[in-house]
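# Sharing a sequence plus its predicted fold:
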Amino acid sequence: MPHPQPPDRPKGAAAIPPLDDFLCFALYAASHAMTRFYKPLLDPLGLTYPQYLAMVALWEKGERTVGELGEALGLESSTLTPLLKRLEAMGHVVRARDSRDERVVRVRLTDQGLALRERAATVPGCLFAASGLSLDELVGLRRQLVVLRRALEADETTAGA
């Protein structure tokens, strides 16, 4: 259904839907809401949302290289390295060069980082409770977002843009 023409739009100007109709804006706003939601849950743990995600990735698989961690989180090394340095300064992780290839940096959890997992165990359930969605709905939404992300990453029309 076409949207009404704003009265101040110049004649012949391209039609742009209202901001609330943009999928990208809905995702952007939801991402900000998610970060705000997690803040009071993560503050007692001393973690930011990106640090929490890095810890979750390490709790999931144990030791990882910086490259593997960056790939899992969708972060560039230039963004991930300062984050890991802060986690290391807090005593949650240790970074070390690989003995077989010094170009590779490995990240592993400390005992303190492993123990933090227990304190963070209630965090995922809080999102489920606050969402107002059923488990099936949340799983379906996550699945759709993964499909969307992969399609956008694979779209060659924007590659390198």
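Okay, I see it. Residues are numbered from 1 along each chain as shown.
# Please make it C-alpha for all contacts and neighbour counts, starting now.
Fine.
# show me where this protein has strands.
Ranges of strands within the chain are 64-65, 93-97, 105-109, based on DSSP state E.
# Contacts for the shortest one next, please.
When you say that, I think you mean strand 64-65. Outside strand 64-65, the residues that touch it by CA atoms under 8 Å, 6 or more residues apart in numbering are L58, V104, V105, R106, V107, R108.
# Looking at the strands of the chain, which one is packed in the most?
strand 105-109 (a mean of 20; mean count of other CA atoms under 10 Å).
# List the residues that contact F37.
By CA under 8 Å, 6+ apart, the neighbours of F37 are L127.
# Distance to S31 for the contacts of strand 64-65 - can I get that in JSON lines?
As requested, the contacts of strand 64-65 are arranged in JSON lines below (distance: CA to CA, whole Å):
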{"residue": "L58", "distance to S31": "22"}
{"residue": "V104", "distance to S31": "32"}
{"residue": "V105", "distance to S31": "30"}
{"residue": "R106", "distance to S31": "29"}
{"residue": "V107", "distance to S31": "27"}
{"residue": "R108", "distance to S31": "28"}
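# second one coming, line it up with the first:
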Amino acid sequence: MNDDAANNSSWLKLDLQVCFALYSAQLAMSKVYRKLLKELGLTYPQYLVMMVLWEQDRLSVSEIGERLFLDSATLTPLLKRLEGMDLVLRQRSRPDERHVEVTLTESGRALRQQAEKVPEAVLCASQCSPEELVQLRDELHGLRARLATTD
């Protein structure tokens, strides 16, 4: 915190809140992604699911949820929409039918090539250097990890 924050008698000022800085930055970032992902026909949560599957195909719903910090109640409708778009296929696991496995379709694999331009466009929109964004990302990962231990 800067000296102004330390000397301030009220910590309840909006501009002093880390949560608001994160929230408003997320809104601005979402606006950038919304424009870029429109060309792919994806929402941001759908894009996240696809990125997980582009990294490693054939994952269970719970494995995808763990990577994205989402529960199955949130993830299932997303996966159904992606399946309706012919980007993924959901199948019950043969060894354990309680588990649903998700795999990319040919269309889902092909979409990756179009999506490869998204990170560079975000970098340009941010007007940050790659090093600055890496540092910010790492700090946010650290913050998330520390907050997760306060449960």
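Nice, I can see it. Since the model is a prediction, treat every value here as computed from it, not as a measurement.
# before we move on, back to that, so which of the contacts of strand 64-65 of the first structure is the closest to E153 of the first structure?
Using CA to CA, L58 is the member of the contacts of strand 64-65 of the first structure that lies nearest E153 of the first structure, at 24.0 Å.
# now that closest one: how far from L47 of the first structure?
14 Å (CA to CA, to the nearest Å).
# counterpart of stretch 110-126 of the first structure in the second structure, which residues?
Aligned by TM-score structural alignment, stretch 110-126 of the first structure falls on residues 105-121 of the second structure.
# Would you point out the most distant pair within the contacts of strand 64-65 of the first structure?
Maximum distance among the contacts of strand 64-65 of the first structure (CA to CA): 16.6 Å, for L58 and V104.
# which position in the first structure aligns with T76 of the second structure?
Checking TM-score structural alignment: T76 of the second structure goes with T81.
# give me the stretch of the first structure that the lengthiest helix in the second structure matches.
Ranked by residue count under DSSP state H, the longest helix found in the second structure is helix 18-38. Helix 18-38 of the second structure corresponds to residues 23-43 in the first structure, going by TM-score structural alignment.
# For the matching stretch, which residues meet the burial criterion?
For stretch 23-43 of the first structure, the neighbour count (16 or more other CA atoms under 10 Å) marks Y38, L41, L42 as buried.
# Skip the chain neighbours and tell me the closest residue to the last one.
What that stands for is L42 of the first structure. Using CA to CA, 6 or more residues apart in numbering and skipping the chain neighbours, the partner closest in space to L42 of the first structure is T48 (6.5 Å).
# Report how many residues lie close to that neighbour.
17 (other CA atoms under 10 Å).
# My guess is it contacts L41. True?
No: with contacts counted by CA atoms under 8 Å, T48 of the first structure stays clear of L41, the gap being 9.8 Å.
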